[in-house]
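> compute the structure for the input listed below.
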Amino acid sequence: MILRILVVFSLVISSSYANTIAFDYCVADPTLPHGPTGYSCKDTTKVTAHDFAYSGLRKPGNTSNVFKFGASAGFVDQFPALNGLGISMVRADMGVGGAVPIHTHRVAELLIVVEGTIIAGFINTNNTAFYKTIEKGDLFIIPPMLEHFQVNVGKIPSVVYASFASPNPGIQAVTGALFQNDLPSEIVQKITLLDRAQIKKLKRMFGGTN
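Coordinates of the predicted model:
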């Protein structure tokens, strides 16, 4: 019994430290090799207070596109001090009637509305849609890897901040996956049941070929 308790306790302790880092920080050095666990660390003697501040979310995203949506990212590639810390953030701007197209990330996402009124939602693996109208100051959580979206349903441009449980959460938009590559249109038609002419139009719009 005691041995079993010790084994369970050691597993709990190990898992609780699984996401910690061996040093105070590991500011990414993108000039060095990196892999699935992150970037290599910048020489600590060259780290300054400047490394731990980032102003990239001050600027609104460019909403002059078909979705009226623009984003400013604060991921590890933009903010190297996030390396190994399991967190990041993005700013999403939507014009009136704009939308964040349906997409996925590898990790959970927590939204907070800073300006405006939006519908935020996701679709689970049973194809059940969960969506709600949220306003300034409201939060909305999106589970990992599920297709999700936001739509500005207010009368003013909206600003939403999203935090992620990863310094590099990844993103894959459905429109990009289907229409920004060289996948032949006849295959896209087979797997989506979209009209061939519409597929060609969307490929031209989003930069795809074939």
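> all contacts plus neighbour counts: C-alpha atoms, from now on.
Fine.
> quick one: contacts for the residue lying closest to Lys68 once chain neighbours are set aside?
Once flanking residues are discounted, Lys68 sits nearest to Gly98: 4.5 Å by C-alpha to C-alpha, 6 or more residues apart in numbering. Going by C-alpha atoms under 8 Å, 6 or more residues apart in numbering, Gly98 touches Phe67, Lys68, Phe69, Val151, Asn152.
> in stretch 117-135, what counts as buried?
Of the residues in stretch 117-135, Thr117, Ile118, Ile119, Ala120, Gly121, Phe122, Ile123, Thr133, Ile134, Glu135 count as buried by neighbour count, 16 or more other C-alpha atoms under 10 Å.
> now the second one, please; I'll put the structures next to each other:
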Amino acid sequence: MDVKSSIKTSFFFLILLFCVILFFTSPCYSDPDQLQDFCVADLNATTTFLNGFPCKPVSQVSSSDFFFVGFHKEGDTNNIFGVGVTAGNVLSFPGLNTLGLSMNRVDFSPGGVNPLHSHPRATEAGIIIMGKVLVGFISTSNVYYSKVLDEGNMFVIPKGLVHFQKNVGPGKAIILTSFNSQLPGAVVLPTTLFASNPEIPNDVLATNFQADETVINSIKSKFGSA
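The predicted structure is shown next:
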């Protein structure tokens, strides 16, 4: 066999090996298809630990498991950020278990801000229901993207990126957001950094923000009840 034929043969077997590996390992890095119609979360289960929640027995599932009425009520905006988030995720809506989606209602008082945060497990899409809202996010290249949106406008935040929303209209504002995760998680930077339990040492924060420790203490005092 000449060199050219040998290279072709080696390349063929390399592709074949790759396809075999891909076929047998793909379940390890992607969500499998559902094996049943639904898996309503048993939030009280204590004996099973998995990526999600165990299913209720079908005999215990009722119509109420598939309907959520939490978005009809305005969220509480009486806080330092002037924002109220009503979460429609698997913890409040067990019927979402294994379905890979959830939604939030976000209410803003005038000038209210949904503070800098990220969702480690989901991309976010949203629509402005009422008011005028500035939406912005920062890429891993440290580029800031933003736009002021009116009622009916939609936005998307790529998975894991730091972002915020601010009410820039004269009155209240409401947005509805959706996620491709039943429990997207939220890392809220101000409270994560300045109200963690246990606390991040002051000298670490002072070095990170190039500020005096007295400044760090002052900021921490504002977030004690956030």
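> measure the alignment partner in the first structure of Pro170 of the second structure to Ala120 of the first structure for me?
Alignment note (TM-score structural alignment): Pro170 of the second structure maps to Lys155 of the first structure. Distance of Lys155 of the first structure to Ala120 of the first structure, given as C-alpha to C-alpha, to the nearest Å: 16 Å.
> next one: Val114 of the first structure
For Val114 of the first structure, the distance to Ala120 of the first structure equals 14 Å [C-alpha to C-alpha].
> so where's the longest helix in the first structure?
For the first structure, the longest helix by residue count, based on DSSP state H, is helix 2-16.
> what's the matching range in the first structure for stretch 78-98 of the second structure?
Mapped onto the first structure using TM-score structural alignment, stretch 78-98 of the second structure spans residues 64-84.
> check the offset of that stretch from the chain's centre.
Distance of stretch 64-84 of the first structure from the chain centroid (C-alpha atoms, centre = their mean, to the nearest Å) equals 8 Å.
> report the buried residues of that stretch.
68-77, 79-84.
> correct me, but Ser88 of the first structure touches Ser166?
Yes: contact criterion C-alpha atoms under 8 Å: Ser88 of the first structure and Ser166 qualify, at 6.0 Å.
> show me where the first structure has helices.
Here the first structure has its helices, by DSSP H, at 2-16, 174-179, 185-192, 196-206.
> make a markdown table from these and add mean neighbour count and distance to Gly61 of the first structure to it.
Output for the helices of the first structure, formatted as a markdown table (neighbours: other C-alpha atoms under 10 Å; distance: least, C-alpha to C-alpha, whole Å):
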| stretch | mean neighbour count | distance to Gly61 of the first structure |
| --- | --- | --- |
| helix 2-16 | 11 | 37 |
| helix 174-179 | 17 | 18 |
| helix 185-192 | 14 | 30 |
| helix 196-206 | 16 | 18 |
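> now the ones you listed as TSV including distance to Lys42 of the first structure?
Listed next are these as TSV, based on distance: least, C-alpha to C-alpha, whole Å:
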stretch	distance to Lys42 of the first structure
helix 2-16	26
helix 174-179	34
helix 185-192	44
helix 196-206	37
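> these: which one's closest to Ala22 of the first structure?
Smallest distance to Ala22 of the first structure across the helices of the first structure (C-alpha to C-alpha): 13.6 Å, for helix 2-16.
> name the nearest residue to Phe79 of the first structure, ignoring sequence neighbours.
Nearest residue to Phe79 of the first structure, sequence neighbours excluded (C-alpha to C-alpha, 6+ apart): Tyr54, at 6.3 Å.
> what does the one you found align to in the second structure?
Using TM-score structural alignment, the partner of Tyr54 of the first structure in the second structure is Phe68.
> Lys203 of the first structure too?
Using TM-score structural alignment, Lys203 of the first structure sits opposite Lys220 in the second structure.
> spatially nearest residue to its match (excluding sequence neighbours)?
That would be Phe194: by C-alpha to C-alpha, 6+ apart, it lies 5.0 Å from Lys220 of the second structure.
> how about the residue opposite that neighbour in the first structure once aligned, what does it touch?
In the first structure, Phe194 of the second structure lines up with Phe179, judged by TM-score structural alignment. With contact taken as C-alpha under 8 Å, 6+ apart, Phe179 of the first structure is in contact with Ile199, Leu202, Lys203, Phe206, Gly207, Gly208, Thr209.
> show me which pair in those is furthest apart.
Across the contacts of Phe179 of the first structure, the longest distance by C-alpha to C-alpha is 11.7 Å; it joins Ile199 and Gly207.
> how close does the equivalent of the residue nearest to Lys68 of the first structure over in the second structure get to Leu189 of the second structure?
Gly98 of the first structure maps onto Gly112 of the second structure when the alignment is built from TM-score structural alignment. Applying C-alpha to C-alpha, the value for Gly112 of the second structure to Leu189 of the second structure is 16 Å.
> same question, Phe108 of the second structure
Distance from Phe108 of the second structure to Leu189 of the second structure, counting by C-alpha to C-alpha: 18 Å.
> just Ser178 of the second structure next, same as before
Between Ser178 of the second structure and Leu189 of the second structure the computed distance is 21 Å (C-alpha to C-alpha).
> go on, Asn114 of the second structure?
From Asn114 of the second structure across to Leu189 of the second structure, the span is 11 Å (C-alpha to C-alpha).
> pull up the aligned stretch in the first structure for stretch 145-157 of the second structure.
Counting by TM-score structural alignment, stretch 145-157 of the second structure corresponds to 130-142 in the first structure.
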